[in-house]
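Peer 1: whatever this is, show me its structure:
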Amino acid sequence: MFWFRALTDAERLFVHRFFADSLGALEPRLRLGLRRIGDTHRALSMNGGRISMPRACFEQCRPTQPLRLGHPAVAGVFAHELLHQWQRLQGYRVTREAAWLQLKSACLRSDPYAYERCSEAAPMLERFLSAQVEQQGQMWQDYVSGCVAGHADPAFAGVAAHVAGGEPDA
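Peer 2: So this is what the prediction gives:
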């Protein structure tokens, strides 16, 4: 059975916490489901606001239940997939670019998620703006995971403002 459900109130609050209104155009169509094909231990963001998450990310491992957003790893993965939805709203061709990156990764044994961290907000924002879609997703995942764990990295302040729509491009 393939189905997607609307976000719960807690999941919508999470979206607003980290994206403000920058996903507003898509928010009514955001849907969450269980990853059932391919690598079912990984999340997947599809066109049209559909996000598939692994079973372990849901309370009681049931997709009818809310995501375990108090867990930093789950929150980070959900944020990563939400960022891919945000990227689509910005005009990125996420599916095409990510598929190419995954193929390249398999052939060349490279990590499409790897990026070089820095300790200051301005250089981190520059890296985010010049990064490919999976690097941006990983940066956002690291930021959100840190926030949920209680130790937000101030180096991501510019990235957070940019994603939320509060700061123009560098």
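Peer 1: from here on, just use CA atoms for contacts and neighbour counts.
Peer 2: Will do.
Peer 1: please, where are all the strands along this structure?
Peer 2: 5-6, 31-34, 44-46, 50-53 (DSSP state E).
Peer 1: please name every helix or strand in contact with the shortest one.
Peer 2: This means strand 5-6. strand 31-34 (3 or more Cα pairs under 8 Å, 6 or more residues apart in numbering; DSSP states H and E).
Peer 1: from the contact counts, what lies against the strand it packs on?
Peer 2: Using 3+ Cα pairs under 8 Å, 6+ apart as the test, strand 31-34 ends up in contact with strand 5-6, strand 50-53.
Peer 1: about what we covered before: can I get the strands of the chain in JSON lines with distance to residue 83 and mean neighbour count?
Peer 2: Shown next, in JSON lines, are the strands of the chain (distance: least, Cα to Cα, whole Å; neighbours: other Cα atoms under 10 Å):
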{"stretch": "strand 5-6", "distance to residue 83": "18", "mean neighbour count": "16"}
{"stretch": "strand 31-34", "distance to residue 83": "14", "mean neighbour count": "23"}
{"stretch": "strand 44-46", "distance to residue 83": "9", "mean neighbour count": "19"}
{"stretch": "strand 50-53", "distance to residue 83": "11", "mean neighbour count": "23"}
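Peer 1: next up, for comparison:
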Amino acid sequence: MNKLIDKLGSLQGIVTVLTGTVAAYISLVAIGNITDFDSNQAFVHHVLEMDTTFNDPDVMWRAIESDTLQDIGYIGIIAFETLTALVCIWGTVLLIKAFKSGAWGHARKVSSLGILMMLFLFGFGFIAVGGEYFSMWQSDTWNGLSAAIRNFTLGAIPLILLQLPNKAWDDD
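Peer 2: The predicted structure is shown next:
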């Protein structure tokens, strides 16, 4: 029992659990978007169409009104979520294996990449592009900024921990 506590209480244990949490979360997001396609499709359509924003003519030129382009964007988001989930799962598996092998370097890189992908999706995709470029912040109905910031934070914490110097990281 003490060995388990020592492992889980170490930086490596914490990072492994948090990376696994991110992997599970982004997997459920991707699965939810695949199995309940219509729910978030409406969200993406409204954000890209900018139909619930202030309708300021100075920014409405940015709106994408084509259903086909909106669907391509949504399918792209789902594909990126799925790829992110797979990389995060792979990173988690490598981190778990590193407890025996000591090969933390590769496990950290793969895990960092997966989590960076999540930060890119929610930070760049939803906060910057959706929130600012498509003025999602103006919508009372279709504003996903709170969720995007929550998701960004969920990924940022383990990524910071993955980048901390630690003697055990250097043993491989």
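Peer 1: drop the TM-score for these two in here.
Peer 2: Scored against TM-score structural alignment, normalised by the length of the first structure, the superposed chains reach a TM-score of 0.23; 71 aligned residues with a Cα RMSD of 5.6 Å.
Peer 1: what ranges do the helices span in the second structure?
Peer 2: For the second structure, helices defined by DSSP state H occupy the ranges 2-9, 11-35, 37-49, 67-101, 104-119, 145-163.
Peer 1: list the contacts for the residue nearest to residue 136 of the first structure when sequence neighbours are not counted?
Peer 2: Nearest in space to residue 136 of the first structure, with sequence neighbours left out and distances taken as Cα to Cα, 6 or more residues apart in numbering, is residue 128 at 5.7 Å. Residue 128 of the first structure sits next to 135-136, 139, 159 when contact means Cα atoms under 8 Å, 6 or more residues apart in numbering.
Peer 1: for residue 26 of the second structure, see how far away residue 75 of the second structure is.
Peer 2: 15 Å (Cα to Cα, to the nearest Å).
Peer 1: no wait, residue 7 of the second structure
Peer 2: Separation of residue 7 of the second structure from residue 26 of the second structure (Cα to Cα) stands at 25 Å.
Peer 1: nearest to residue 146 of the first structure among the strands of the first structure would be which one?
Peer 2: Residue 146 of the first structure lies closest, by Cα to Cα, to one member of the strands of the first structure: strand 50-53, at 19.9 Å.
Peer 1: give me the helices and strands touching that closest one, please.
Peer 2: Using 3+ Cα pairs under 8 Å, 6+ apart, strand 50-53 of the first structure sits against strand 31-34, strand 44-46, helix 72-89.
Peer 1: residues of the last one that come out buried?
Peer 2: For helix 72-89 of the first structure, a neighbour-count test (16 or more other Cα atoms under 10 Å) marks 72-88 as buried.
Peer 1: what packs against it?
Peer 2: Judged by 3+ Cα pairs under 8 Å, 6+ apart, the packing partners of helix 72-89 of the first structure are strand 44-46, strand 50-53, helix 94-108, helix 133-149.
Peer 1: mind doing that once more with 6 Å?
Peer 2: helix 133-149 (3 or more Cα pairs under 6 Å, 6 or more residues apart in numbering; DSSP states H and E).
Peer 1: using TSV, please lay out the helices and strands packed on strand 50-53 of the first structure together with distance to residue 98 of the first structure.
Peer 2: Formatted as TSV, these follow (distance: least, Cα to Cα, whole Å):
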stretch	distance to residue 98 of the first structure
strand 31-34	20
strand 44-46	10
helix 72-89	10
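Peer 1: among those, which comes closest to residue 99 of the first structure?
Peer 2: Nearest to residue 99 of the first structure, of all these, is strand 44-46, at 11.5 Å by Cα to Cα.
Peer 1: related to what we said a few turns ago, out of the helices and strands packed on strand 50-53 of the first structure, nearest to residue 108 of the first structure?
Peer 2: Each of those has some distance to residue 108 of the first structure by Cα to Cα; the shortest is strand 44-46, at 22.2 Å.
Peer 1: who's more crowded, residue 75 and residue 26 of the second structure?
Peer 2: Comparing residue 75 of the second structure with residue 26 by other Cα atoms under 10 Å, the one with more neighbours is residue 26, at 24 against 16.
Peer 1: isn't the more buried one right up against residue 85?
Peer 2: Yes. In this structure, residue 26 of the second structure is within contact of residue 85 by Cα atoms under 6 Å, at 5.4 Å.
Peer 1: measure the residue nearest to residue 136 of the first structure to residue 121 of the first structure for me?
Peer 2: On the measure of Cα to Cα, residue 128 of the first structure and residue 121 of the first structure end up 10 Å apart.
Peer 1: and what of residue 105 of the first structure?
Peer 2: Applying Cα to Cα to residue 105 of the first structure and residue 121 of the first structure gives a distance of 29 Å.
Peer 1: and for residue 140 of the first structure?
Peer 2: Relative to residue 121 of the first structure, residue 140 of the first structure is positioned 13 Å away (Cα to Cα).
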